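Asks: quick one: sequence and predicted model below, then my questions.
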Amino acid sequence: MGDIDLCYASISDLSRDFGTGALSPVEVTRAHLERIDRLNPVLEAYLTVLAESALADARRAEEEISRGEHRGPLHGVPIGLKDLVYTEGIRTTAGMSIHRNFIPAYDATVASRLRRAGAVLLGKLNLTEAAGGEYHPDSPAVVNPWNSSYWAGASSSGSAVATATGMCTASLGSDTGGSIRNPCNMNAVTGIKPTWGRVSVHGVFGMAPSLDVVGPIARSAEDAYHVLRAIAGPDVNDPTAGRAEVPDYSVGPPEMKGMRIGFDPEAAFDGVESAVVNVLRDALATFESLGAAICQVRLPSTMGLAAGWGAYAGTEAAVVHEETFPSRSTEYGRWMRELLGSAYAVSGIDIARIEDERRAFGGRFEAHFEDLDLVLLPVLPVGDLTLDRFTQLLYDSDNLPNVFRYTAPFNFSGNPTITLPGGFDGAGVPIGFQLVSRHLDELLLARAGSAFQSATDWHLRRPPV
């Protein structure tokens, strides 16, 4: 197997071959490190590469597996961490100049759980400043490997780009308003935004804690679920982590017969660009061909929550940053400085109104799962997101809520989603879509994603790097 194939092998294939001795974790880790050496100077996906400790992890995994001490599917598998996940003794910047030299004294729960699963931690992945909308001006921006003039997808962009280009087998991202889903959409990778509270956020630098989730980014639904199983579950260090365990069994055969998928043509098509509409139509046809029933529904409006996301997330972020903002405001980039500064003008009444909308939307949306299993929606309403166009939208307060309308509402409601690659636009840049399920039903999302990927090859396409 060539080095490029080692870097694109699935978790299941690596685990099987490590177990039989057909492949070595050291060999696979070296292939990934060599690929990072070659691609990262151009793509800027990694902020810190842990070559020495990764090889030590791989040697340890190889020795343990050879002794019959196989810990599970992630044992010996190379994984990258978004650089807001604390790692003991290893710099963790959260994309901020203020924290450029911050070295945590402990591992985040998700990092320690990956270590316990035997994963090889390759390094810390680049992100926008404080997981916000824009990179700090002193930091390199992640480059979209499909087309360098296009947006790479917000805060978990390093995680998605590294996964898409074979610089890790899978990675961890975080999502406060779309930051797992948007990078997956823009890079043809698969991401699970878990139910809020499904994964501990202990030791993860927060943006807006009641909206934040940590989740996996991978090249298939099955791989993403393997990572989710390793990191999810109760945590004594995080009182917000739910008590429910993630089901401890495989995704299973790709079976969609009898599955009921809700689709609202008005919500999904109105004001949505034709390239995205085409991807949605093709996805619906694929699911129908697999035996799913497509059920037309009328979903509650998402625009109120999308419009309120900046005020709500900004006020929570202002609490997170109160030790350094506004006292060190000049050290922040424009977007974070404006978000945090505007929070001080938001009233309690404003937040109460958004809370009312949040509860109403969550209740109305969850009620649909009495008759449905899943809901299919776009990730973004636009398919031609050049860097220039995205920057214009980012600072356009009238039109920015439109960008958030399919992502931010599910941070407010806490519903889990899976983002799947579904096609490309005219410039050869990927377009995805998302499935949404009831709370705690990530396994169903993974099964539906696996079924879709058994019938399509979008997730197998590789960027031209």
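Replies: Perfect, I can see it now.

Asks: use CA for all of it now, contacts and neighbours both
Replies: Fine.

Asks: ok so F365 is a helix residue?
Replies: Yes: assigned with DSSP: H, G, I helix; E, B strand; the rest coil, F365 falls within a helix.

Asks: residues contacting it?
Replies: L299, P300 (CA atoms under 8 Å, 6 or more residues apart in numbering).

Asks: same check on G341?
Replies: P326.

Asks: with the one 5 residues further on instead?
Replies: In this structure, V346 makes contact with A311, T315, judged by CA under 8 Å, 6+ apart.

Asks: would it be right to say that it lies in a helix?
Replies: No: counting by three-state DSSP, V346 is not part of a helix but coil.

Asks: if I look at L460, how far off is P378?
Replies: 20 Å (CA to CA, to the nearest Å).

Asks: now Q296, nearest residue through space, not along the chain?
Replies: Nearest residue to Q296, sequence neighbours excluded (CA to CA, 6 or more residues apart in numbering): F263, at 5.1 Å.

Asks: tally of neighbours for the one you found?
Replies: F263 has 21 neighbours, counted by other CA atoms under 10 Å.

Asks: just checking, it touches L372?
Replies: No: judged on CA atoms under 8 Å, F263 makes no contact with L372 at a distance of 9.9 Å.

Asks: mind listing the shared neighbours of those two?
Replies: With CA under 8 Å, 6+ apart, F263 and L372 have common neighbours C295.

Asks: state the helix or strand in which I217 lies.
Replies: I217 belongs to strand 213-218 when assigned by DSSP states H and E.

Asks: quick one: contacts of that strand?
Replies: Contacts for strand 213-218 (CA under 8 Å, 6+ apart): 159-160, 163-164, 169-176, 180, 184, 189-197, 199-201, 224-225, 227-228.

Asks: take the one below as the second:
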Amino acid sequence: MQHLLDLPRLRYSDSANTAGTALHYLGLTELAARIRSREISPVAAARAQLDRIASLDGTLHSYALVLADAAMAQAEAAEAEIEAGFYRGPLHGVPVAVKDLCDTAGFATAGGMAIHRTRIPAEDATVVRRLKGAGAVLLGKLQLTEGAYSDHHPAIEAPRNPWHAEHWPGMSSSGSGVATAAGLCYGSLGSDTGGSIRFPCAANGLTGLKPSWGRVSRHGVLALAPSMDHVGPMARSAVDAGVLLGVIAGADAKDPTASLDPVPDYLSAVGHGVRGLRIGIDAAWNSDGVDSATAAMLADATETFRALGARIVELRFPEVVQAVADWFPLCAVEAAVAHAAIYPARKNEYGPVLASVIEAGRSVSGTELQRILLRRMELRGHMAAVFGDADVLLIPVQPFASPTVAAMQALAETPSLVSALLRCTAPFDMTGHPTITLPGGITDAGMPLAFQLAAAHMDEATLVRAGAAFQDATHWHRRHPSD
């Protein structure tokens, strides 16, 4: 058998495109179809991705670790299996990457922490094992903020937004967002504790699916705040995200908090449209403190769904000011517990932001924590009640469009602005409800805009269905940054 890699290198911008889409910007499922039909070899796809990483990532800094040799071995194995008639499914031979807090056996998992640069796990995280079992080709580990909180360790170069380097690339899963948007992988895994799948997807023009808490095993995933940590896919479409979620979701004996609920076929309702779907809108949530570009994008998205036959339902969402205020000390307490084995013993090796969060968590009293937990229970109840009147909620990801890195640095010093940023994301980490982030427009400066849909617990299938219907009717998810 002759590998495509052994032939003259494909000029894939010409010979492998779909409606003008270069190979590296094909959707995951589009590439999967070409691999299955043997139009594109897994080896050629992996080599093209590794070449592109070598060419661009010295500037973008999205990868913490590139696993070139292992990726090529996996691609060769996938090609051999497919040639032999053994096809594992839509990830077989597809190059993907994972946030560098997912353990990889034999390869370092640093979690954005200088202290863990030489930490080499003995086994894969469950999500990594499931990706490999589906035949995916793992290109490498994607950079993140220190410990998956809000800022990078001073010794680590932060990822840069491929649309424009001066603009914010998103929160802790920024490496996943940058790599997927820049065509350095066909999909990735991120994690979300306060918005860190959603912010990078909004910033980089991607579709991100934060699953229900418990839907995806956290075994082998470095923790920030375990009761709010969600592992989920970041991709170029709702369908691609649904494919990834279908592979990584499900019960896991190694994680007793993983849900025992059966995993549905997330693509079964794709194509059924949204006629009759109840989409809940809270005018105050979608306007208070929201800039004009974001407000216009939300209005356009609402009208698109209305034109597709969805029922737009005016609702009043639960009050979340206290929930956002509670998110900070709750995250801090859980982070302090997660790092107790090495903090404060190795405090001097931590960056200042993560260290200050852990210190704050160590100072929270038991009675204060209990009050937070009781309020959290009430919020879950109030939020669940909303889904009696709506199938999904349509809300912003953030109140302001595509901020610059400089603006975000200034914002970090203003607590009220940080709370405003988290108003539409953190409550769904507190309650554990699933959300999908969808590209919804482009700013006058040429930067992506996005909104999110939220659904009832374990109803990711409705989010994939609604997201796919919106993307069938729009083109925003087909926009890409220029190299």
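Replies: Cool, got the structure. None of these values were measured; they are calculated from a predicted model.

Asks: and the TM-score between these chains?
Replies: The TM-score (TM-score structural alignment, normalised by the length of the first structure) is 0.98; 465 aligned residues with a CA RMSD of 1.2 Å.

Asks: neighbour count winner among L460 and P378 of the first structure?
Replies: Per other CA under 10 Å, whichever of L460 of the first structure and P378 has more neighbours is P378, with 24 against 15.

Asks: which ones among the contacts of strand 213-218 of the first structure lie within strands?
Replies: The members of those that map onto strands under DSSP state E are A170, S171, L172, G173, S174, D175, T190, G191, I192, K193.

Asks: now do the contacts for the equivalent of P396 of the second structure over in the first structure.
Replies: Aligned by TM-score structural alignment, P396 of the second structure pairs with P378 of the first structure. Applying CA under 8 Å, 6+ apart to P378 of the first structure gives the contacts A268, V276, L280, Y406, G432, F433, Q434.

Asks: let me see the ranges of the helices in the stretch 201-350 of the second structure.
Replies: 238-248, 292-307, 321-338 (DSSP state H, counting those that start in this stretch).

Asks: how far apart are the last one and its match in the first structure?
Replies: When the first structure is overlaid, helix 321-338 of the second structure sits 0.7 Å from its aligned residues on average, using mean CA distance after the TM-score superposition for the first structure.

Asks: please apply the same query to the first one.
Replies: Superposed on the first structure, helix 238-248 of the second structure shows a mean distance of 0.3 Å to its aligned residues (mean CA distance after the TM-score superposition for the first structure).

Asks: in the first structure, what range does that helix match?
Replies: Residue span in the first structure matched to helix 238-248 of the second structure, by TM-score structural alignment: 221-231.

Asks: the second one now?
Replies: The aligned range for helix 292-307 of the second structure in the first structure is 274-289, by TM-score structural alignment.

Asks: just give me how far that stretch sits from the chain centre.
Replies: Chain-centre distance of stretch 274-289 of the first structure: 22 Å, with CA atoms, centre = their mean, to the nearest Å.

Asks: what about that stretch, how far off from the second structure?
Replies: In the superposition against the second structure, stretch 274-289 of the first structure averages 0.7 Å from its aligned positions (mean CA distance after the TM-score superposition for the first structure).

Asks: buried sites along that stretch?
Replies: Buried residues in stretch 274-289 of the first structure, counted by 16 or more other CA atoms under 10 Å: A275, V276, V277, N278, V279, L280, A283, L284, T286, F287, E288.

Asks: over to stretch 370-381 of the first structure?
Replies: Neighbour-count burial for stretch 370-381 of the first structure flags L372, D373, L374, V375, L376, L377, P378, V379, L380, P381 (criterion: 16+ other CA under 10 Å).

Asks: where does L420 of the first structure land in three-state SS?
Replies: With three-state DSSP as the criterion, L420 of the first structure reads strand.

Asks: for it, give its distance to M167 of the first structure.
Replies: Taken as CA to CA, the span from L420 of the first structure to M167 of the first structure is 20 Å.

Asks: do the same with G383 of the first structure
Replies: Distance, G383 of the first structure to M167 of the first structure, using CA to CA: 25 Å.

Asks: wait, what's in contact with the residue nearest the centre of the first structure?
Replies: Taking CA atoms, centre = their mean, the centroid of the first structure lies closest to I180, which sits 2.4 Å from it. By CA under 8 Å, 6+ apart, I180 of the first structure lies in contact with S155, S156, G173, S174, G191, I192, K193, G215, I217.

Asks: what about R389 of the first structure, how many neighbours?
Replies: Here the number of neighbours of R389 of the first structure (other CA under 10 Å) works out to 12.

Asks: and it? What does it align with in the second structure?
Replies: In the second structure, R389 of the first structure lands on A407 (TM-score structural alignment).

Asks: over to K82 of the first structure?
Replies: With TM-score structural alignment as the criterion, K82 of the first structure lines up with K99 in the second structure.

Asks: that match contacts L189, doesn't it?
Replies: Yes: with contact defined as CA under 8 Å, K99 of the second structure counts as touching L189 (5.7 Å).

Asks: mutual contacts of those two, please.
Replies: Contacts common to K99 of the second structure and L189, judged by CA under 8 Å, 6+ apart, are S176.

Asks: number of nearby residues for the aligned residue in the second structure for E34 of the first structure?
Replies: Aligned by TM-score structural alignment, E34 of the first structure pairs with D51 of the second structure. Using other CA under 10 Å, the number of residues around D51 of the second structure comes to 13.

Asks: residue in the second structure matching the residue nearest to Q296 of the first structure?
Replies: So, by TM-score structural alignment, F263 of the first structure is matched to I281.
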